[in-house]
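1. compute the structure for the input listed below.
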Amino acid sequence: MPCCIIALLAVFGPRFLLVGIWLFNNPYLARATDSFLLQCLGFLFLPWTLLAYAFSINTFPAGQYMGLDTVGLVVTLLGLLLDILSYGGSGYGNRNRFRS
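-> Here you go, the predicted model:
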C-alpha cells in the first residue's frame, strides 16, 4: 500500500505543484516559459523538468546556457533525470506482465 501512494505522488505530485503555481503565482512560470503551449507540454510530458527549470530560472543568476548558470543547469538536468526514471520505472515494473 505505501508503494502505491509513493508511486501516485511521483506521478501526480509535480502536476499538482504546477497547477498550484499556475493558479496562484503565474509569473513564476511565465519567467521560465513565455508560451502557454510549452507549459502545457511540460505539464503533460516532463513535469519534473519544467518545475526544475522554473526553479532554476527564478532562483539562480543568469548564465550562458539557456539563461542558466552551472548550478541551474545541473538542477534542470536532475529534473529531466527524474522524468526519465519515472517513465522507465513503470516499464521495469511491468517487465514480466506479458510473459507466457
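
2. make it CA atoms for all contacts and neighbour counts henceforth
-> Fine.

3. pull the contacting residues for the residue sitting nearest the centre point of the chain.
-> Most central in the chain under C-alpha atoms, centre = their mean is W48, positioned 1.2 Å from the mean C-alpha point. Neighbouring residues of W48 by C-alpha atoms under 8 Å, 6 or more residues apart in numbering: P14, G79, L80, L82, D83.

4. tell me the SS of it?
-> Look at W48: counting by DSSP: H, G, I helix; E, B strand; the rest coil, its state is helix.

5. that one and L81, how far apart?
-> 9 Å (C-alpha to C-alpha, to the nearest Å).

6. go on, P61?
-> Taking C-alpha to C-alpha, one finds P61 at 22 Å from L81.

7. one more, please, to line up against the first structure:
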Amino acid sequence: MPILSLLIGYFFPRFMIVVLYLFTGWWKTAFDGILWPILGFFFMPLTVLWYGISEHYFPGSVQTVGLVIAVLLDLGLIGNGARRKK
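-> Coordinates of the predicted model:
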C-alpha cells in the first residue's frame, strides 16, 4: 500500500494533497497558514507534498535532498521538460 500511495503521489500530486488534507492533519502541522499550501497546490504540487510529508515525519528539519529533487521535478528540469529542449 505505501508503494501505491507513492506512485499516486508522484503521478497525481494534487489528488494526493487533497486526500491527505481531507483524511489527515498533516497540513496543520506543516504550514501555519493557508496561503502557501494553496499556492503550492497550483504551482509546485510535488514540492508542497514533499514538504508536508517531511514536516510530518521529521519535524523541524526539512529533508533537503528530497526537497531539491521535488523542486527540480516541478520546474521541469528533470523529466519531460528536459527532453523537450533537445
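
8. which stretches of structure 1 form helices?
-> Using DSSP state H, the helices of structure 1 run over residues 2-24, 26-32, 36-45, 47-59, 70-93.

9. go through those helices and pick out the most buried.
-> helix 47-59 (a mean of 22; mean count of other C-alpha atoms under 10 Å).

10. so it matches what in structure 2?
-> Aligning helix 47-59 of structure 1 against structure 2 (TM-score structural alignment) gives residues 45-57.

11. what's the average distance of that stretch to structure 1?
-> Taken over the aligned residues, the distance from stretch 45-57 of structure 2 to structure 1 averages 0.8 Å (mean C-alpha distance after the TM-score superposition for structure 1).

12. tell me which two in the contacts of W48 of structure 1 are the farthest apart.
-> Between any two of the contacts of W48 of structure 1, the greatest separation by C-alpha to C-alpha is 12.5 Å, found for P14 and L80.

13. dump the residue contacts of the nearest residue to S54 of structure 2 once chain neighbours are set aside.
-> Leaving aside its sequence neighbours, S54 of structure 2 sits nearest to V62 (C-alpha to C-alpha, 6 or more residues apart in numbering; 5.8 Å). By C-alpha under 8 Å, 6+ apart, V62 of structure 2 lies in contact with Y51, S54, E55.

14. can you tell me the closest non-neighbouring residue to the last one?
-> The reference is to E55 of structure 2. Nearest residue to E55 of structure 2 in three dimensions, chain neighbours excluded: A30, at 5.4 Å (C-alpha to C-alpha, 6+ apart).

15. aligned to the one you found, what sits in structure 1?
-> Aligned counterpart of A30 of structure 2 in structure 1: A32 (TM-score structural alignment).

16. and the residue nearest to S54 of structure 2, how far is that from F23 of structure 2?
-> Counting by C-alpha to C-alpha, the gap from V62 of structure 2 to F23 of structure 2 is 23 Å.
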